[in-house]
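Participant: here are the coordinates; sequence isn't available:
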């Protein structure tokens, strides 16, 4: 006989669909280090509608535990037509993704639908090592206990080392202004910026896209995005300019307070070819006007003269504020072989002006590196082999809409294991950085229209759901996603491997990763199931614990 109210504990890599039977075996225990965020789920299903189910938690971990409800997000475009077979689903529908705050500790149980509570434990180095029971209870509004689940979390007496990987998820500051109806850099906007930056930092982002001028990213040719410009520009004469950096200083101070370590200054030329200037607004005769944009030839005298005045003053400001070792620059995003000449021209304009600063760009054609046009390329994870073969360092990688065959990614339709395996891959290849373009892109493709991310998750049918953003715009700030939590787990795995490397050596860690596999791990070959990831992490935890015990 089917129970009226069922519950089951499952790990964080399970995506629970409301219209699908839950076949995952129950989990009862887990482990984390002193400064590691640990997540798991309690799934529940009722045979009848229960409008209000009260959910409570009891544990010695106290306020280190947060409960959220896993919400469902619609996807009209879950995957490309020629996808591989490492997918959970390929049809449009509702997918588990947003992590919604509990409204008065109450959830709704729909008849016959599996849903789940996402449990997050954050010890923050303030919990003593030991085993902590966590009891989650479900009750009716009348106080009747519907179910109870007990989980045991062991806190191991060791801490993850500081993250070495440079990690950026492109922050679209203009999307905050349009969704929350603020003016760029008014006080409400600054408060939102703080919240979204802090959430990014808490999930392993330590480098932030910094809009010197409105970033020329995903913009329709001839169109423009809302102005979000940190540098003040005043035209003082024919081809002469005065610059102000007060707003940029407030930005970097805010980033410092949130824990951002590196700044990637926005692209100095347009996307896909570096053929035009970004939109730049200036005060001209007391009025604010656009002085550069799509109408500006990137290699023309006017923009060249502007950069010759602007970049030296920016570099001086960077040095005055002690940011030399923390500053990175972009020329143009995702140029192809057709753009070699225009990219080279743009690079030559800024090369001497930015001497000593790393220039990083997402591009996948090895020719750009071979010809010396970019010293710090960021190839996609499905185009990285030539860069690996030729020993390119420092090694970065990225993925986006086009990386959906064999390699790791984080679409709604993909299993969470395909998201988390990234940590192992980044460790094996000793990657210096990881980039993704979509922290909070809440527009349609080419930024033509504003969308509601709770209703449109594919940029208006342009990119499979899960590519454009990691966070949703809550009423008062960011709402995180399953994908964001799992990506944090991947970065924590990477740090755990760094710790284990300190204890047993890199060669031993690498050997353990490939042990028992038919083929060594690469960016396109890796174990597909969650059990392998969890068991490998369990093995790492055991080794770390052994060394902790030996020190006592």
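Facilitator: Okay, I see it. Just so we're clear, the structure is a prediction, and the values are computed from it rather than from any experiment. Residues are numbered from 1 along each chain as shown.

Participant: can we go C-alpha only for contacts and neighbour counts from here?
Facilitator: Noted.

Participant: and residue 7, which helix or strand is it part of?
Facilitator: Assigned by DSSP states H and E, residue 7 belongs to strand 5-11.

Participant: and the residue most central in space within the chain, how far from residue 406?
Facilitator: When C-alpha atoms, centre = their mean is applied to the chain, the residue found nearest the centroid is residue 169 (4.5 Å). Residue 169 sits 22 Å away from residue 406, going by C-alpha to C-alpha, to the nearest Å.

Participant: same question for residue 235.
Facilitator: For residue 235, the distance to residue 406 - C-alpha to C-alpha - is 51 Å.

Participant: below is an additional structure, to be compared with the one above:
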């Protein structure tokens, strides 16, 4: 029997315009295209969005008028297939943030905004004002439940507003067709570190203060835990399934009568349990236990705690320091015992010290040997820029360009059974995929096509919400070694009263995670085809098919082949 395929596509066309005055120009634009405020040419309204059951369909409208618009509002009035309706539809408005500068080594296809204003946050408000001769994107998120009836859905979106000449109403018609393939869960391991706790508690309070609209938030208060829950729910909604926690610094330490350590793991437990209750946590990752004792090329110290006047104090020292040894000889066995009691020992992985390079690989290996003596069964993973520590790490995580430069070495490691992830941060720049705001959005989505193409089951990034003081106005103000980090490196969500706002980059990353899952599903039945489709998009670790129309064709084939 011939297999029947139902296509899920979003096809917009003008149904008509009934208004007191002519409405503004309204165009359907592929959601992978970043719209600058100065853009006027949006291309033909022929984009098709193909999605599986169980994911979210994104639709983007560009609204532009030569006169100011007050109260621009978009509402989906219906979206039906016979008697069945899709009801969970969110209308958002794309906001703009200012970049202080482009990356030091910008890509050839970098987006250059004349006013340095770039689209990113998805604003959740009922309407928005639009300046004259300014493009304003409207973003629709249409939830497609996993049990959605496949078939054609017809809908209308009503766009209203007021100009100097009066009010207008424009109706756009669109249709949706659904593929029968279902996405129930995703297997790609994705960790983007949330700033809910770390070794700088003042930073945590700052993050929560922004969320609570400048109200003071006490660490570990009821409001704090409510924010952690919101974070867990949002990360789950966007397919994040690995949580990094700065374990060492959220444990309470008290001395017993002999001056030995007593450990209270209750805050650590509450964070993990909150994420487990509100998400699908496949890996718990322990934050770094130490850091460089000087510049980039220097060796590593370990953090440790000691008691002064009965209170725990944070220090750092060499792995041979007697106080360091004393602390870890007590901490590691107690923590391992606790993980086993909580049945987390099989999913817990520990970072040691971050980003070892050739110059300090020896220092790293010394720490790894010390750690292995105390915890021979605890698994480790590490963000690395050297091949000299591979034997000491269960999961090496090279930065993308270092992986590219040393791919033959890592390919051999994979063939010998080594699990390998990759990470991005303010590096790599140039032509590599990353999540910078200045890059074409497709380069953010393709991060997870790289995961599939090169058999990398995990991805890590250091920052989910490491905000500056004004993240909704500026996007690249945080400094590292005296330099401005590329816009988008430090956060991918934005603060709002009582929670978090998504961004078009986070939407693209979620869709890339779904792409990975579809490729893995196809691989189980047709591995040659899944590899061929991935190869059409990912030419190498730094060369990709970034033409949106070509990408859509391949993605459609991926869905049709299921």
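Facilitator: Happy to help now that I have it. These numbers were taken from a predicted model, which means no experiment stands behind them.

Participant: returning to what we had before: contacts only, for the residue in the second structure that the residue nearest to the centre of the first structure lines up against.
Facilitator: Applying TM-score structural alignment, one finds that residue 169 of the first structure aligns to residue 192 in the second structure. For residue 192 of the second structure, the contact set (C-alpha atoms under 8 Å, 6 or more residues apart in numbering) comprises 240, 242-244, 460-464.

Participant: so what corresponds to residue 123 of the first structure in the second structure?
Facilitator: Per TM-score structural alignment, residue 123 of the first structure is aligned with residue 144.

Participant: which parts of the stretch 401-550 of the first structure are helices?
Facilitator: Applying DSSP state H, counting those that start in this stretch to the stretch 401-550 of the first structure gives helices spanning 416-420, 422-428, 482-504, 506-514, 530-551.

Participant: how about the nearest residue to residue 481 of the first structure, chain neighbours excluded?
Facilitator: residue 98 (4.4 Å; C-alpha to C-alpha, 6 or more residues apart in numbering).

Participant: isn't that neighbour up against residue 116?
Facilitator: No. The pair residue 98 of the first structure / residue 116 is not scored as a contact, 11.5 Å apart, by C-alpha atoms under 8 Å.

Participant: what is in contact with the two at once?
Facilitator: In contact with both residue 98 of the first structure and residue 116: residue 70, using C-alpha under 8 Å, 6+ apart.

Participant: between the two, tell me which one has more neighbours.
Facilitator: Neighbour count, other C-alpha atoms under 10 Å: between residue 98 of the first structure and residue 116, residue 116 has more, with 27 against 22.

Participant: now the more buried one, what's its secondary structure?
Facilitator: strand (DSSP: H, G, I helix; E, B strand; the rest coil).

Participant: how about it: what's its closest non-neighbour residue?
Facilitator: residue 43 (4.0 Å).

Participant: tell me which element the one you found falls in.
Facilitator: Applying DSSP H and E, one finds residue 43 of the first structure within strand 38-46.

Participant: check the mean deviation of that strand from the second structure.
Facilitator: Compared with the second structure after fitting, strand 38-46 of the first structure has a mean deviation of 1.1 Å; criterion: mean C-alpha distance after the TM-score superposition for the first structure.

Participant: identify the residues contacting the helix or strand just after that strand?
Facilitator: Going down the chain from strand 38-46 of the first structure, the next helix or strand is strand 50-59, by DSSP H and E. With C-alpha under 8 Å, 6+ apart as the test, strand 50-59 of the first structure has contacts from 105-111, 132-141.

Participant: and residue 309 of the first structure, what pairs with it in the second structure?
Facilitator: Aligned by TM-score structural alignment, residue 309 of the first structure pairs with residue 330 of the second structure.

Participant: return the distance of its match relative to residue 258 of the second structure.
Facilitator: 13 Å.

Participant: now do residue 519 of the second structure
Facilitator: 58 Å.

Participant: residue 321 of the second structure too?
Facilitator: Distance from residue 321 of the second structure to residue 258 of the second structure, by C-alpha to C-alpha: 21 Å.

Participant: same check, this time on residue 348 of the second structure
Facilitator: Applying C-alpha to C-alpha to residue 348 of the second structure and residue 258 of the second structure gives a distance of 31 Å.

Participant: residue 467 of the second structure too?
Facilitator: Distance from residue 467 of the second structure to residue 258 of the second structure, by C-alpha to C-alpha: 43 Å.

Participant: higher neighbour count, these two?
Facilitator: Neighbours were counted for residue 467 of the second structure and for residue 258 using other C-alpha under 10 Å; residue 467 has more, 25 against 6.

Participant: show me where the stretch 151-300 of the first structure has its helices.
Facilitator: Counting by DSSP H, counting those that start in this stretch, the stretch 151-300 of the first structure has helices at residues 173-180, 187-202, 246-258.

Participant: could you single out the most deeply buried of these?
Facilitator: helix 173-180 (a mean of 21; mean count of other C-alpha atoms under 10 Å).

Participant: returning to what we had before: whereabouts in the second structure does the strand holding residue 43 of the first structure align?
Facilitator: Using TM-score structural alignment, strand 38-46 of the first structure pairs with 57-65 in the second structure.

Participant: nothing else from me, thank you.
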